[in-house]
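Trainee: Here is a sequence together with a model predicted from it:
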Amino acid sequence: MATVVRYKELVGGTSKKQNWKGLSIAFVVIAIICLFIAAAIFLTTTRHTSSQDHLIPLSAQDIFNIKVPKPWNGTWISDTHFSFMDTNDSIWIYNCDTLKEELLFKRNVIQQESIGEGIVSPSTRYILVPKRKEKDHRYYTEYYYVLFEKSKKIAPIGLADGQLVPLSAVLYSNSDNYFAFIHNFDVYIYDIARATSSRVTSDGSREKVHNGLVEWIYEYEIFNQNVLLFWSPNDRYLAFIKIDLQDVPQANFLKYDLLLDNNDRYSIPYPKFGDTLPLLDVYIYNIRSGKTIRVPRPKEYEKLKSDLYIYHVVWYCDTCLSIVYGNRAQNSSIIQLYEIQTINTDNDKIIFKTRYLEETQKGTLLTRFLKPFFSPMGTYGFIIRFDPLNFDKITQKAYPYIVRIHFNQTHPQIDATLSADICVDEIIYVDDFNQIYFTASRQNNTLERQVYRWNYTNDQIDAECLSCNNGNESCGYANAKFSRGNGSYYILECYGPTIPYSTLYSRTEKLILVNENAPFRAWIRNRLMPYVDYFSVPLDKKNTVGHGMIIFPPNYNPNVTIASYPVIVSINDQLYDQRVTKKFVLPLVEFAHVTQDNISIVLFDSHGSTGQDENYLKMTESNWFQSQHLKEHEKKFNETLNATRFGLKARGPAAVIALKLLEKSNSGKDEYMCAFLESPVHDLSQYHAVFTERINGLEKKSKASHRYNIRNKSIAIVHGTADEDVHFKHSATLAKTFIESGANFQFKVYPDADHDFEKNPTLHDDYFHFQRQFFQECLGGRVNKERKLVIPEEYD
């Protein structure tokens, strides 16, 4: 405005000559302004480029060598102490009362290489030190252990006959007296004072019975943890879950080794849609008597045999425990409370106390919401649930919130609820002072997670946020870990958006910064990192949004050009998962790909991701497909990525989505050009039952995939023949379908490779090169368009 007024003062008069003179001066001024703008853009670009000259680009080796550090690398061992390892792999103890640390074990005293973390007893007197790694499995690692008292070696850990064996899992009791361990899927108890072990089970094997340990993907899908051992508070009993696989149908595999003539085939138990599931039961071992008893199921579930899930086992006193059961349809659950009564010195009896039934009319129950947390002596239990009253209200959303169940009455029922203004994600801890701690996000900001505290005995329904104002650094994604026992202290973990860090708190105040991950901060300051941008996509008429992340090459500058980078849309293969949050992100595979090939990658959360209301979270399979269409809604794709080419990347069951998207055309134009499928699921009915039945229910089998109309598209398949998650048959039958339909595809087979390529550097390097080559051929390079200079408008 001021500039325009000045133009009029310079011109003066009304003659045509003066007008032309004035216009000439105005054009000169505008030209000068444009030159300034151009110069600013040039300086911004050159400054941006020169500032990156000294930075080191990400390499393929970084994928294996670098991990995003945890906010806290410690482990609570008592109410006032936690253990941690330093950069030299020595073990320290931190005293929260004195805020001082003490060296417990120096690595050169033990004389061994760094192969795993030591396990410290609650009083810090004993430590189990991994001596040698035996084998890595997907959900656990086997080590040989040695027991130390301070720096004094006591004994290597083995069986009762003195045989030294690798241990798959170790769990200390709540005192220094015992620890439980698992070897070859059998449970053992080690008595530290006697330096001897006792065998609890004897029927364990990888193919038939799993005692206290998870081996297969469908087992982990049920429990969401790998060790299924549970000590009672005073170490009188050990509960464990037995997984009987003997009636489960087998999946067959072939080893590709010419030296194996007669022993080249093997089988594993693998239940598909409608098949017999593993038989699950809880057993309790009495440490004093050495006897094991089976916990009876609720009467409604006793006849279900294997058509039953066990989700959680929780002790709330030394003779009181709760077990959370669920039906096969995954829409009904019972929280059953038990009490153990002593008949005589050698015998116990388990009796039913009371129970609470939780059901849903829409979709399936989210099992992690069902884990009960108890007040002292089990008067109250707390779980997370959706509001069932909102089920039929189309325009109203239903978010998860905490409810209090009163168990000390004939028919337990909900008698208090938390405010529904926040979306609860996980219950963390219930203390002895009528307070419950949990993580949650505000309904209009599902990218964040904050730690809250609620006094459940007051009439108020609102909670206090403990992490929203955490000192000088902003924490957008937080969690908390409470000390064992009374919970006198807790570690507040901040996962982002900055580099993760952790702080020690007492119940009333902030004490000290515990870990800021200084070595990682120094490493990342010297690295050339991609440019990351975020966006949101409207998904329905109730203002439900899906969150996405776009990863651009490091030299991308949004202020300079409209860069039509080829885009790879990576589809999430996990239900009820959320990849795009305020966590510090370092997806190294995607970062390396973007940096080396000058492309962009999109990560997107829509249906199936946490943070959505119940109606959208539990949509049907067909709607799950539709909600992945980004280009129809996201205006960033119309401007920043206009006229670009899109490809798809999918793994496991997400391949079903990718193939359907590859078929779809948008207004007569091809929306996606190609798809890279890693270990794809071809037919959901042939995938493991826990996942498939969670999506499709039990009424009928999901239909086999049809012949896809994708003759003008490009497809690549990679699969390992020893993949125990997604059988190699899926890729083989998918290839047959492509051959019959005349589709253009490439197929790369990795003999004897399992589901996780990233665990084998040589194999992953070949896989990564193949993926890059495929997308280069399919999508090509980027196209730059200069941004138009915006000339200021004139106003009278």
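Mentor: Yes, it's here.

Trainee: Every contact and neighbour count from this point should use C-alpha atoms.
Mentor: Fine.

Trainee: Check which helices and strands the helix or strand where residue 181 lies sits against.
Mentor: Under the criterion of DSSP states H and E, residue 181 resides in strand 178-183. Applying 3 or more Cα pairs under 8 Å, 6 or more residues apart in numbering; DSSP states H and E, we find strand 178-183 packed against strand 169-172, strand 186-191.

Trainee: and here's the other structure:
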Amino acid sequence: MKRHYTFILLFVGLISLTTAQNQKITLEEIWGGAFRTEGMDVLHSMKNGKQYTVLNFDRTAKSSSIDKYNYQTLEKVETIVSSSNLDGIDNFSSYTFSKDESKLILATNVEPIFRRSRLGKYYVYDIASKELKLISEDKIQEPTFSPDASKVAYVFKNNIYIKDLKNNTTVQVTTDGEKNKIINGVTDWVYEEEFSLVRAFDWNKTGTHLTFIRFDESKVPEFSMDIYGETLYPTEQVFKYPKAGEDNSEVSLFTYELGSKKTQKVDLGEAYYIPRIQWTNNEDVLSVQVMNRHQNDIKLYFHNLKKGTNVVLHETDKAYIDITDNLTFLNDNSFIWTSEKDGFNHIYHYSKEGKLLNQVTKGPWEVTNYYGYDEKTNRVFYQSVENGSINRDVYAVKLNGKDKERLSSEEGTNNATFSADFSYYINSFSSASMPNRYTLNDSKNGKEIKEIVNNDALLKKVSSYEISPKEFTTININGNELNMWMIKPKDFDPNKEYPLFMYQYSGPGSQQVSNRWMGANDYWYQMLAEKGYVIACVDGRGTGFKGADFKKVTYKELGKYEVEDQIAAAKKLGELPYIDANRIGIWGWSYGGFMSTNSILKGNDVFSMAIAVAPVTSWRFYDTVYTERYMQTPQENASGYDENSPLSYPELLKGDYLLIHGSGDDNVHVQNTMRMAEALIQANKQFDWAIYPDNNHGIYGGNTRLQLYTKMTNFIDEHLGDKAGDVQGSEKIKK
């Protein structure tokens, strides 16, 4: 391990010894919003490129408004619509413009279904006439304007409908939709969760055709959860959830012609997954991305309504291919595509026939976001980690790969939101020493025009607390330089020994060691540092932004190399003179809970305690798309599933273990925790656990987070802090 830190980020305003720094962070403050950052609501850039709109909410009047601002002055130009002037709408929670920006869809009474899906009452608002129309008396999903804003397509009870706004008539496109059986136009649970896709229909450029995916989930096994609620008898939620190795929905693709009202099936051969559909700039040509079950073979089809279907791009990978939303069609129907095929994620330009014209970006670094292409200047805008894998910067480059320019200037995490004509962008910046700051920038050179939002007040407030710098470095583990951060107590004394508490997530392509401002957990770590703990986080093999080989080394072996790295890192840190190797703990949530559980079992000579929140305990219990992407099926890779499952060796537990789950978790089912508890019980191992009734994967709402973090803090104090004494360490040999 490097004994010097490559750089230490110190908080502005914290350097002066005269500054009052005696306030201590409390859990009540963290979860009460005391350290909330000021930000910007999601904005819509107007077509003229000179103005943008923002959804504002008046908490006093409890009303919503869509306000238009000028990019150059940042001053409000007008209020397009306010709910205070609309009959029958108290407020709306989101809005969508039609392509010509003449109309709006306003969302009201929205209720969540799963992570991304929503039901709601939606209205169309005509900006010129100020007329408001309810699309449907029922709660519907994914209302979407036709290109000329004369119609709206939507889904109700798994069927697609099209409403004609001129004559106020509605046509039902599909009729076979049925809960837990047939879905048209929106996705099933696993597509929504793992392909980040809800709306599974799209208009062509002239609005003459609508394409949609049909999901037949008849053969997908059902999963049920008891909902305890507040009534005398619990209810049951039943939905289709394909676990690894089980049947997925059978998917098929159709086009619907509005004029003839005819529906035709698109021939895609033996398409197993259809994760993306998108009409090109040619009104007759539909693009379709198709993957095999292993997700290591992707085909981009062009379906021509008049000429049939052909493959224009075909990629394979020895491990897996990630789906993105980066496919962009230029005016000549050539297209932008991102790929890891050279070992790093980069941008490629293909002709409309699928011929590679140019690799736009290249180098031993990753493109992390694609923003778009400006036809006028022939420049591609993107975000990358070229300036270090823990940083993010905004770049521009010509389509031919020349004249690359770094637009962002501050080291940390930069992200851009461009105007429609790419003349301006709003840059959001933060680092470990600077909270979120939003500025208006010139796209020509990245020059800051003016500041929009800052968090100077929060920075000043934080300076009165006992905040310790987050120290970034790397640690050499198993032949790899792994990114790491560490937080030490404010009054750190290198001649003393401190307990070490490690955090990680470790899922494929993830990142926890990044140069950005603090989230809620970071304040918790600061609170623990105040108590006398050293906190550390190491991104091991399998995490992201260091190339495909580094990320995909865990293929077919989830929980093997990542756990080896956490154990080795803990051992190495335990050798530091200021770390008490008898008191090393680890925690994580979801994939991180899987990791912390494995770590205290396989690393029982290193870790004396662990906390696992909502952990996967066997990948056999998790969904097909995610699990099989990294593991193949259990039928093909049984050893990979079982040899790295903590259910296979509960007898290895020696330290103190806290297991936590929400009973209403539709993602990582509480079944995982129940099976882990039973395995430990049968191994006669003592452990602590908590079940949060009806809580989903996030475990939040009311005082839930406060109670949860109080429980975890108390557990850490009891089993890792001074209260633990030498009882646990007496069985261990000081490293």
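Mentor: That came through, no problem. Because the structure is predicted, anything quoted here is derived from the model rather than measured.

Trainee: Now render the helices and strands packed on strand 178-183 of structure 1 as CSV, adding distance to residue 275 of structure 1 and mean neighbour count.
Mentor: What follows is these, written out as CSV (distance: least, Cα to Cα, whole Å; neighbours: other Cα atoms under 10 Å):
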stretch, distance to residue 275 of structure 1, mean neighbour count
strand 169-172, 30, 20
strand 186-191, 26, 21
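
Trainee: Which parts of the stretch 401-550 of structure 1 are strands?
Mentor: 401-406, 413-417, 422-430, 435-442, 450-455, 464-465, 477-482, 489-496, 501-506, 510-515, 527-528, 531-538, 545-552 (DSSP state E, counting those that start in this stretch).

Trainee: Distance to residue 274 of structure 1 and mean neighbour count added to these, as a markdown table?
Mentor: Shown next, in a markdown table, are the strands of the stretch 401-550 of structure 1 (distance: least, Cα to Cα, whole Å; neighbours: other Cα under 10 Å):
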| stretch | distance to residue 274 of structure 1 | mean neighbour count |
| --- | --- | --- |
| strand 401-406 | 33 | 21 |
| strand 413-417 | 34 | 15 |
| strand 422-430 | 31 | 22 |
| strand 435-442 | 36 | 21 |
| strand 450-455 | 40 | 22 |
| strand 464-465 | 45 | 14 |
| strand 477-482 | 38 | 23 |
| strand 489-496 | 40 | 24 |
| strand 501-506 | 46 | 21 |
| strand 510-515 | 49 | 16 |
| strand 527-528 | 50 | 16 |
| strand 531-538 | 36 | 17 |
| strand 545-552 | 32 | 22 |
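
Trainee: Could you dump those strands into a markdown table with distance to residue 178 of structure 1 added?
Mentor: A markdown table is the format used below for the strands of the stretch 401-550 of structure 1 (distance: least, Cα to Cα, whole Å):
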| stretch | distance to residue 178 of structure 1 |
| --- | --- |
| strand 401-406 | 34 |
| strand 413-417 | 38 |
| strand 422-430 | 25 |
| strand 435-442 | 30 |
| strand 450-455 | 34 |
| strand 464-465 | 38 |
| strand 477-482 | 22 |
| strand 489-496 | 25 |
| strand 501-506 | 29 |
| strand 510-515 | 30 |
| strand 527-528 | 47 |
| strand 531-538 | 49 |
| strand 545-552 | 47 |
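
Trainee: Let me know which of these is the nearest to residue 672 of structure 1.
Mentor: With Cα to Cα as the measure, strand 545-552 is the member of these nearest residue 672 of structure 1 (16.7 Å).

Trainee: still on that earlier bit, so which of the strands of the stretch 401-550 of structure 1 gets nearest residue 629 of structure 1?
Mentor: Nearest of these to residue 629 of structure 1, taken as Cα to Cα: strand 531-538 at 9.5 Å.

Trainee: For residue 152 of structure 1, which of the helices and strands packed on strand 178-183 of structure 1 is the nearest?
Mentor: Nearest to residue 152 of structure 1, of all those, is strand 186-191, at 17.5 Å by Cα to Cα.

Trainee: ok, residues contacting the next helix-or-strand element following the closest one?
Mentor: Remark: after strand 186-191 of structure 1, the chain's next helix or strand is strand 196-199, criterion DSSP H and E. Residues from elsewhere that reach strand 196-199 of structure 1, judged by Cα atoms under 8 Å, 6 or more residues apart in numbering: 158, 159, 160, 186, 187, 188, 189, 190, 191.

Trainee: what about 6 Å?
Mentor: Outside strand 196-199 of structure 1, the residues that touch it by Cα atoms under 6 Å, 6 or more residues apart in numbering are 159, 160, 188, 189, 190.

Trainee: Contacts only, for the third one.
Mentor: Residue 188 of structure 1 makes contacts with 180, 181, 198, 199, 200, as judged by Cα under 6 Å, 6+ apart.

Trainee: The last one too?
Mentor: Counting by Cα under 6 Å, 6+ apart, residue 190 of structure 1 touches 178, 179, 196, 197.

Trainee: Dump these to TSV, plus distance to residue 311 of structure 1 and neighbour count.
Mentor: Listed next are these as TSV, based on distance: Cα to Cα, whole Å; neighbours: other Cα atoms under 10 Å:
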residue	distance to residue 311 of structure 1	neighbour count
178	26	21
179	23	22
196	32	16
197	29	21
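
Trainee: Now the two most distant members of the residues you listed.
Mentor: Greatest spacing in the contacts of residue 190 of structure 1, by Cα to Cα: 179 and 196 (11.0 Å).

Trainee: Give the buried residues for the longest helix belonging to structure 1.
Mentor: When structure 1 is parsed with DSSP state H, its longest helix is helix 16-52. For helix 16-52 of structure 1, a neighbour-count test (16 or more other Cα atoms under 10 Å) marks 22, 26, 34, 45, 52 as buried.

Trainee: chain center to that helix, what's the gap?
Mentor: Put simply, helix 16-52 of structure 1 sits 50 Å off its chain's centre (Cα atoms, centre = their mean, to the nearest Å).

Trainee: Stretch 708-725 of structure 2 too?
Mentor: 30 Å.

Trainee: got the contact list for it?
Mentor: Stretch 708-725 of structure 2 is contacted by residues residue 583 when judged by Cα under 6 Å, 6+ apart.
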